[in-house]
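Enquirer: pasting the sequence and the predicted coordinates here, then a few questions.
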Amino acid sequence: MIIVGVVALVAWLWLAATRFWRTDQRLPPRRTPATWPSVAVVVPARDEAGILPETLPALLAQRYPGPLRLILVDDGSGDGTADVARALGGGRLTVTAPGDRPPGWTGKLWALAHGVEQAGEPDFLLFTDADIAHGPDSVTALVEAAGERDLVSQMARLRTRTGWERLVVPAFVYFFAMLYPFRRVNGPGRTAAAAGGCCLVRRAALERAGGVAAIRDAVIDDVALGRLLKRAGSRIWLGLACDVRSVRPYPSLRSLWDMVARSAYTQLRHSPALLAGTVLGLALVFLAPPVLTLAGAGPARLPALAAWLLMTLTYVPMLRYYRQPWPAALLLPVTATLYLLMTVDSAVRHRRGHGAAWKGRSYG
C-alpha cells in the first residue's frame, strides 16, 4: 500500500507540473485586421429541429464587419430540421443537403465537406455544431484572434444545470485537457487537438492539408482536424470559451454515459492493451489516493492523502470556470470511477458490433 501511495503521489506531482489543469488559455490577444476577411459559417445538423431555435438566431445576429455567409447542412434529418432552419433564416441562411453518404465517410464530415463546397472561396470557414450558441461578437473575436494562425478553436462551455451535469461535465473538460494540454496544443510541439463545436479554419490551409476528405473516416473529428493542420505546418490554437456555449441538455446519467461511451474506445484506437492501461492508470491515479487515505493503515495514508490533495487542487480551477463550488473537487474520484466504467462499456459496445453510435448511426 505504501508503494501504491508513493506511485500515485509521484504521478500527481508530475501531472501538476504539466499545468494541464490551468484554465487561462482563452482567446489570444485580439488585433483588428486592416481588411475584414470573408467568413463562411458551416453548421452540420442531424435531427436538431428542437434545438435550432435556441442557437441559430444568435448566428444570424452576428455583428461581423466583413462578408459573412451562413450555411446549414441538413445531414439526413427526419424531424424537419431543414424546414425549421429555413423558417428561422428568413432568406439569410443557405440550407442544403449533401445527399447519400459515400462509403468510408462519417456523417458529420460528409456534411462539413458539402458545406465547404457550397461556401465557395471564403478566407475563413467557421465549423460550429447545431447545439452551440454564440455571443453576438463571436465571429469577430475569432477572426481578430486568428492573426497568423490557421485554426482557432474554442471549447464551448457545456451545460451544467442538472446534478449529473454538474458532477460529470466539468470533469469531461478536465480529462480532455489532461489528454491534450492546451498549452502544448498551442505550442510548437506535436500535440494537436481542437474542439469541434467551434473551429475557425483558414480555408487555404485546410486545402493545403488535403481538405475535409483527408479525415473523412474520423469519429473524433475535432482532434483529427487539429492533427491534420498541425502536421501540415499550420499554427493552431485551442482554449476555453467565454462567449460560446452548448445548450444541449444531458438530463440523466444515461445521456452523459452515452456521450462518453460512444467514442471512448475509439480514443484508445480500439486497443485492448491501451484499455487495460487506461483502467489501471485511472485506478492508480484517481481511486487509490482516497481509498488508501480512508481505508489504509499507517504510513500508506500520508502519500495517499498528499496525492488526493493535489488531485483536488488541480480540479478547483475547472470547477470555478463552471461556477461550481470548490468542495465538489473532493468528488473527482467518484466521477473518475464513472469514466472508468464508461470507457469499459465503450469497449464492450465495440466488441458487440455497435461501435461509435450517434443519432441512429454506428461506426465500427
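Expert: Looks like it came in fine. Residues are numbered from 1 along each chain as shown.
Enquirer: from here on, contacts and neighbour counts on C-alpha atoms
Expert: Will do.
Enquirer: so what touches stretch 200-214?
Expert: With C-alpha atoms under 8 Å, 6 or more residues apart in numbering as the test, stretch 200-214 has contacts from 109, 112-113, 121-127, 142-143, 150-153, 228-229, 232, 234.
Enquirer: for stretch 38-46, same thing?
Expert: Residues from elsewhere that reach stretch 38-46 (C-alpha under 8 Å, 6+ apart): 66-77, 81, 108, 111-112, 115-116, 119, 122-130, 359.
Enquirer: three-state assignment of the closest residue in space to residue 157 that isn't next to it in sequence?
Expert: Spatially, and ignoring its direct neighbours in sequence, residue 157 is nearest to residue 245 (4.4 Å; C-alpha to C-alpha, 6 or more residues apart in numbering). With DSSP: H, G, I helix; E, B strand; the rest coil as the basis, residue 245 sits in strand.
Enquirer: how about residue 245, what does it touch?
Expert: Neighbours of residue 245 in contact, by C-alpha under 8 Å, 6+ apart: 132-134, 156-159.
Enquirer: what about the closest residue to residue 165 other than its chain neighbours, distance to residue 162?
Expert: Closest residue in space to residue 165, ignoring its immediate chain neighbours: residue 250 at 6.5 Å, by C-alpha to C-alpha, 6+ apart. Computed as C-alpha to C-alpha, to the nearest Å, the residue 250 to residue 162 distance reads 8 Å.
Enquirer: one more structure, for comparison:
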Amino acid sequence: MIWIGLAACLAWAVLLFGRGFFWLARDDDSDAEGLPEPAIWPAVCAIVPARDEAETIAATVRGLVMQDYPGPLRIVVVDDRSSDGTGELARAAGDGRLTVVTGTGKVAGWSGKLYALQQGLRAVEAEAHEFLLFTDADIAHAPDSLRRLVARATSDDRDLVSLMARLRCDSAAERWLIPAFVFFFQMLYPFRWSNDPRASTAAAAGGCVLLRRTAFEARGGLLPIKGRIIDDCSLAALVKQGGSRIWIGLTDRVRSLRAYDDLGTIRAMVVRTAYAQLLYNPLILLGMVAALSLVYLAPPLLAVFGQGWARGLGLLAWGAMALAYAPMLRRFGLSPWRGLALPAIATTYLAFTLASARAEWAGKGGLWKGEPLSRE
C-alpha cells in the first residue's frame, strides 16, 4: 500500500513539474491585442465543413461575416449532404464573400470531416489566399478573432495557429465533465511544448486552425492525414514535422455553440476519438487503464481505506490532484473544491474510453455525423 502511495505521489510530482506546467492553464491569447499587425493584411479563406448543423450554422457564418479583418476574406461552407437545410441557412446568413459547396459522398480512406474540408479546398484551389482558416460549423468567432490569429501568425512567423474554443459549460453534465476534457487534453499535449519549436509535441484544436497555405501545401495538404480521426493534432504534427513553428492557446474569443446537455452527448464526443488516441492498440489501452488507476483512483482509495503512511500519501496525491485542476476550474468560473471529484470524473472518462474501444471492435468507431470511416 505504501509503495502504491509513493508511486501516485511521484506521478503527480511529474505531472506538476514535468509536463510544461500545463495545469496552470496560462497558455492563451490574452496577449493578442499587443501583437504587431502586418503592414499588408494577407488574403484569407475560411472553410467550414457542415453536416446537419441547422442549429448553429447561421451563427457561425454571421460571426465570420462580421469579422473586422482588414484584408480580403473569403468564406466557404461545405454542405455535406445535410438533411436539415444547413446550406440554405448558411446562404441566408452570409454575404457576397460566401460560397456554399454542395458536398458529395466521401471516398474510401477519408474521414468525413477531412473529405468535406478537401472539397472546400478544391473549390478555391485556383484562388490566391495566403492563409486558410479551418473552423467548425458550431463555432462563434468574436469580431477580432481572425485579425488576432493572423497577427500572431505573421508576427511570430507561425505556419499554424490554433485556438481551443471555449466549450459551453452551462448544464450540470458540462460543469462536471467539460473542464476536465480540456484539462486532460492539455495534459496529453502540453501547449507550452507544442509552441516550442524544439519539442516534438504538436497540438491543434480543430474548431479553429489558421494555416499558412504554402507550408500546408508543401506538406501535401490533407492527403497525408486523410483517414485520421484526431485530425487536428495530426495536422499540427504534419506541419511541425516539416520544420514549421506552430502555436496553440486557450481563448474566450472563439466559443463552441455545441450543447452537451447530458452525460450521453459528452460520452458520444469522447467515444468517437478516444481509442484512436491510443492508436487502436489494446496493449496501450491496458497501460492507460493501469496509469489512470494509479494516478486518479489510488489516491482517494488510500486516503479513505489506507492506514498510516499509506493514508497520508493518498491524501497528499489527492491534494496535488485538486491543486492541479483548480486553475482550469477557475477559467470556467467554477469552485476549486470540485477538484476533489476529479477521481470520479477520470473514472467516467475511463469508461468512455473503454466504450470507444468496444465501438471500434464492433466496426462502429470513428463516426462523424453517424457515418463511419471508410477504410481502404
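Expert: That came through fine. Note that this is a predicted model, so its numbers are computed, not measured.
Enquirer: doesn't the residue nearest to residue 165 of structure 1 belong to a helix?
Expert: No: checked against three-state DSSP, residue 250 of structure 1 lies outside a helix; its state is coil.
Enquirer: neighbour count: residue 250 and residue 162 of structure 1, which is higher?
Expert: Per other C-alpha atoms under 10 Å, whichever of residue 250 of structure 1 and residue 162 has more neighbours is residue 250, with 21 against 13.
Enquirer: the helices in structure 1, which residues?
Expert: 2-18, 52-60, 81-89, 107-119, 138-146, 163-179, 182-185, 203-208, 221-231, 253-267, 272-282, 288-295, 301-321, 332-351 (DSSP state H).
Enquirer: the inter-axis angle of the first one versus helix 301-321?
Expert: When you say that, I think you mean helix 2-18 of structure 1. Angle, helix 2-18 of structure 1 to helix 301-321, by axes from the mean of the first three to the mean of the last three C-alpha atoms, to 10 degrees: 30 degrees.
Enquirer: what's helix 2-18 of structure 1 packed up against?
Expert: helix 288-295, helix 301-321 (3 or more C-alpha pairs under 8 Å, 6 or more residues apart in numbering; DSSP states H and E).
Enquirer: tell me how far that helix is from the chain's mean position?
Expert: Put simply, helix 2-18 of structure 1 sits 27 Å off its chain's centre (C-alpha atoms, centre = their mean, to the nearest Å).
Enquirer: list the buried ones in it?
Expert: For helix 2-18 of structure 1, a neighbour-count test (16 or more other C-alpha atoms under 10 Å) marks 2, 4-12, 15-16 as buried.
Enquirer: how about stretch 107-117 of structure 2?
Expert: Quick answer for stretch 107-117 of structure 2 (16+ other C-alpha under 10 Å): 110-117.
Enquirer: residue range for that stretch in structure 1?
Expert: Per TM-score structural alignment, the counterpart of stretch 107-117 of structure 2 in structure 1 is residues 102-112.
Enquirer: before we move on, what about stretch 135-151 of structure 2?
Expert: Counting by TM-score structural alignment, stretch 135-151 of structure 2 sits on residues 128-144 of structure 1.
Enquirer: quick one: end-to-end distance for the matching stretch.
Expert: So stretch 128-144 of structure 1: terminal residues 18 Å apart, C-alpha to C-alpha.
Enquirer: just give the closest residue to residue 90 of structure 2, not the sequence neighbours.
Expert: residue 58 (5.4 Å).
Enquirer: how about that neighbour, what's its match in structure 1?
Expert: Per TM-score structural alignment, residue 58 of structure 2 is aligned with residue 53.
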